[in-house]
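Visitor: Predicted model follows, preceded by the sequence.
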Amino acid sequence: MKAAVICFLIGVASSVAGTVTLNIPGVGLGVFALLFSVGNLCSLLSVTFLIGPKNQILTMCAKERAFATFLLLWDNSVASLVFCILQFLAFLWYLLSYVPYARTGVSKACSSICC
């Protein structure tokens, strides 16, 4: 569990660092793409620590995870920032699907905030 949390935090930090580089003149999109991709790979690896690589691959396209997997893998250069945010949220939803009752809890918390 510790390795999963550490790997996830490294992934988020790398993704955030990549997004921050978009505002630094002269850095370029290459640094953003590298940091954001490394962040996503580390985040995906964190799930591997929870359930193992074989189970992760087998369950990625399960009915309850198909939409999150689709958003995670979708590439669109025109709206990259929007899709980066969606990709992070999709991964978070995907990750929560492996924690018992986590998605239910998050759904209830969001509905109580919004309504």
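Guide: Right, received. Where do you want to start? These numbers come from a predicted model, not from an experiment.
Visitor: Going by C-alpha atoms from here, please, whenever you check contacts or count neighbours.
Guide: OK.
Visitor: Now do the helix or strand residue 106 falls within: everything it contacts.
Guide: Following DSSP states H and E, the helix or strand that holds residue 106 is helix 102-114. Here helix 102-114 makes contact (CA atoms under 8 Å, 6 or more residues apart in numbering) with 93, 96, 97.
Visitor: Next: stretch 19-27.
Guide: So stretch 19-27 is contacted by 28, 29, 31, 32, 36 (CA under 8 Å, 6+ apart).
Visitor: how about the closest residue to residue 61 other than its chain neighbours, secondary structure?
Guide: Sequence neighbours aside, residue 69 is the residue nearest to residue 61 in space, at 6.7 Å (criterion: CA to CA, 6 or more residues apart in numbering). Under the three-state scheme (DSSP: H, G, I helix; E, B strand; the rest coil), residue 69 adopts helix.
Visitor: want to compare, so here's the second one:
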Amino acid sequence: MDKLRRVLSGQEENEELGLTAQVLDASTLSYSTRVKWFAIFFAGGILCSILGTALLFLPGGIKLFAVFYTLGNISAISSTCFLMGPLKQLKRMFEPTRLIATIVMLLCLALTLCAVFWWHKKGLAIIFCILQFLAMTWYSISYIPFARDAVIKCFTTCVS
């Protein structure tokens, strides 16, 4: 569209864009599109997690619970890629302040599925899902300034 505007206004450049610039130009999304896809992925993640929790109470539903809960968390995490881009998201996930929460979260995602499908340990799968939730919460509040400090202070006040 920009090229058409340049041609019509008589400002066409003779140089062709490089391959990287062409790919980036073709793959950029508008702000409203980014927000829409963020909302779709985030809502899909919540829906999968709720559906997984509902399926937990069916006979043999532990496998469906583990899969849907894990997919829900993956969808919720990947939703932010639409807002900031996948590379920036990965860089921010592995910053020193979030490194431990990210590793624990990703490890629990994998271990939940291992516990259900390979080890056949239902209780262990539930524990890993709880750890997924805690790691996701700790990871998420790391984006709010001073939220971790407030949670730690609140927790230590309640315990002592």
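Guide: Perfect, I can see it now. Note that the structure is predicted; figures quoted are calculated from it, not measured.
Visitor: Superposing both, give me the TM-score.
Guide: Once superposed, chain against chain, the TM-score is 0.75 (TM-score structural alignment, normalised by the length of structure 1); 113 aligned residues with a CA RMSD of 2.7 Å.
Visitor: before we move on, back to that, could the contacts of helix 102-114 of structure 1 go into CSV alongside distance to residue 76 of structure 1 and secondary structure?
Guide: As requested, those are exported to CSV (distance: CA to CA, whole Å; DSSP: H, G, I helix; E, B strand; the rest coil):
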residue, distance to residue 76 of structure 1, secondary structure
93, 20, helix
96, 25, helix
97, 25, coil
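Visitor: quick one, longest helix in structure 2?
Guide: Assignment by DSSP state H gives helix 31-55 as the longest helix of structure 2.
Visitor: contacting residues around the spatially most central residue of structure 1?
Guide: Residue closest to the average C-alpha location in structure 1 (CA atoms, centre = their mean): residue 91, at 3.0 Å. Residues in contact with residue 91 of structure 1 (CA under 8 Å, 6+ apart) are 43, 44, 68, 69, 72.
Visitor: counterpart of it in structure 2?
Guide: Counting by TM-score structural alignment, residue 91 of structure 1 lines up with residue 136 in structure 2.
Visitor: And for residue 58 of structure 1?
Guide: Looks like residue 58 of structure 1 aligns to residue 91 there (TM-score structural alignment).
Visitor: Can you classify that match by secondary structure?
Guide: helix.
Visitor: Compute the number of surrounding residues for it.
Guide: 9 (other CA atoms under 10 Å).
Visitor: Then residue 107 of structure 2?
Guide: 15.
Visitor: cool, the one 10 residues further on as well?
Guide: Counted by other CA under 10 Å, the residues lying close to residue 117 of structure 2 total 15.
Visitor: Surely it and residue 63 touch.
Guide: Yes: counting by CA atoms under 8 Å, residue 63 is a contact partner of residue 117 of structure 2 at 7.4 Å.
Visitor: Alright, that wraps it up for me.
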